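> From the sequence below, what's the structure:
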Amino acid sequence: MRELYFRQTLPISLDEAWAFFSNPDNLKEITPSYMGFKVLSKHQGSKMYPGQIINYTVSPVLGIPLKWCTEITHVSDRHYFVDEQRFGPYSFWHHQHRFTEMPGGVLMEDILHYKVPLGPLGHLVDRLMVGQQVQAIFDYRKKVLEQRFGTI
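Predicted coordinates for the structure are as follows:
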C-alpha cells in the first residue's frame, strides 16, 4: 500500500476553503482534463455528509473510461472529511482532506493511502505509472489552487 502526504497553504478563510473543497462539483476543476474526470452523481445542495455516495468516470489510461464510486465516510465540519472508494480502479483508496486555520489563511493537508490491484504486477504498474499519475494530479491541483486563490 502506498501512503502519500501533500500540504498547501492558501490565503483564504477556513469557511471559503471548506465551501470549495467539500462540494463534489468542484473536483473537476482541480483535476487535469486529460483524466477525463466527470462527476455523475447529482447532489442536493453542496453540503457534504457521512454516507454520501459520489459516482464518477475517469479515463487515466488511453482515454478508456472507468467507473469510480466513493463514499464520504467521515465529516468534521470545517476540519476534515474522508472519501473511500467503494468500487473503481484501486483495490484500496482512503483519502483524508484536512483543513487548519492559520494566520493569513488555511493549511490544507491530503493524506492518501491506496493500493493498485493485481498483486506484484499491480505493484510494478504503480511504480511505473500510477504513482506518477497520482503525483501529477496533486501537482496540478496545487497549481490550479494557487492560480485561483493565490499563495501565502
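> From here on, just use CA atoms for contacts and neighbour counts.
OK.
> isn't residue 101 right up against residue 16?
No. The criterion here is C-alpha atoms under 8 Å, and residue 101 misses it with residue 16 at 11.0 Å.
> Those two: which has the busier surroundings?
residue 101 (17 against 13; other C-alpha atoms under 10 Å).
> List the contacts of residue 151.
Residue 151 sits next to 9-11 when contact means C-alpha atoms under 8 Å, 6 or more residues apart in numbering.
> Now show me the structure for the sequence below, then we'll compare the two:
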Amino acid sequence: MKTYHLKFEQKLPIPLAETWDFFTSPLNLAKITPPDMAFKVTSVFAPETKVYPGMLITYKVAPLFGIKLNWMTEITQVKEHEYFVDEQRFGPYAMWHHEHHFKEIKGGVHMTDILNYAIPYGPIGRLANTLFVGNEVNKIFTYREKAINDLFGLYKEV
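Down below sits the predicted model:
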C-alpha cells in the first residue's frame, strides 16, 4: 500500500489558547471545510466539547463527485496546547493519520498539519490519487488556509 505524506504550515495572529480552543472543537471543522464537500459532523457534541484520546467523531462527507460517505475518526493522542492526532477508523481511505501541531510564536501561533494517507484498491487507488484524490486533498487544505485567514486575519511578522 502506497502512503502519501503532506505537510501544511500556517501562522495565525491569535493566542495559543484561542487557537487550541477552536481547533480542538469537533464542531468547528465544518467552518474550515469546503462547502462542496457537504461536511457534517453526525456525532452529538455539546458546543464546549474538546478532543480527548479515544474520542470517536462521525461525519457525513462528499469528498468526490458529490457522493456522500460515512467517515469515522478517532482522536488517538492529545497533548494540550501542543498537538492532537486523528486517525480514520472507517471511511474512504485505506489509512488516514492526521497530526495537528501548534507552537506559540511572537504575535501568534505556528500551526503545522502532517497528513499521511493511503488509498485502497492497489494500482487503481494509486492512479486515482495521481488523477484526482491528491489534488482534492490539497484543495481542502488550500481552502482551509483561506477560511482560517478569513476567520482570524492574516499573521503579520512582529
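> With structure 2 overlaid, how far apart is the longest helix along structure 1 on average?
In structure 1, assigned by DSSP state H, the helix with the most residues is helix 131-149. By mean C-alpha distance after the TM-score superposition for structure 1, the fitted helix 131-149 of structure 1 averages 0.5 Å away from its aligned residues in structure 2.
> What distance do you get for the counterpart of residue 37 of structure 2 in structure 1 to residue 140 of structure 1?
Using TM-score structural alignment, the equivalent of residue 37 of structure 2 in structure 1 is residue 35. Using C-alpha to C-alpha, to the nearest Å, we find residue 35 of structure 1 at a distance of 11 Å from residue 140 of structure 1.
> So which of those two has more stuff around it?
For residue 35 of structure 1 versus residue 140, the count of surrounding residues by other C-alpha under 10 Å is larger for residue 35: 19 against 15.
> doesn't residue 21 make contact with residue 47 of structure 1?
No. In this structure residue 47 of structure 1 lies outside contact range of residue 21 using C-alpha under 8 Å: 10.5 Å.
> more neighbours, the two?
residue 21 (18 against 13).
> What's the match for the more buried one in structure 2?
So residue 21 of structure 1 corresponds to residue 23, using TM-score structural alignment.
> residues contacting that match?
So residue 23 of structure 2 contacts residue 29 (C-alpha under 8 Å, 6+ apart).
> and if we set it to 6 Å?
Going by C-alpha atoms under 6 Å, 6 or more residues apart in numbering, residue 23 of structure 2 touches no other residue.
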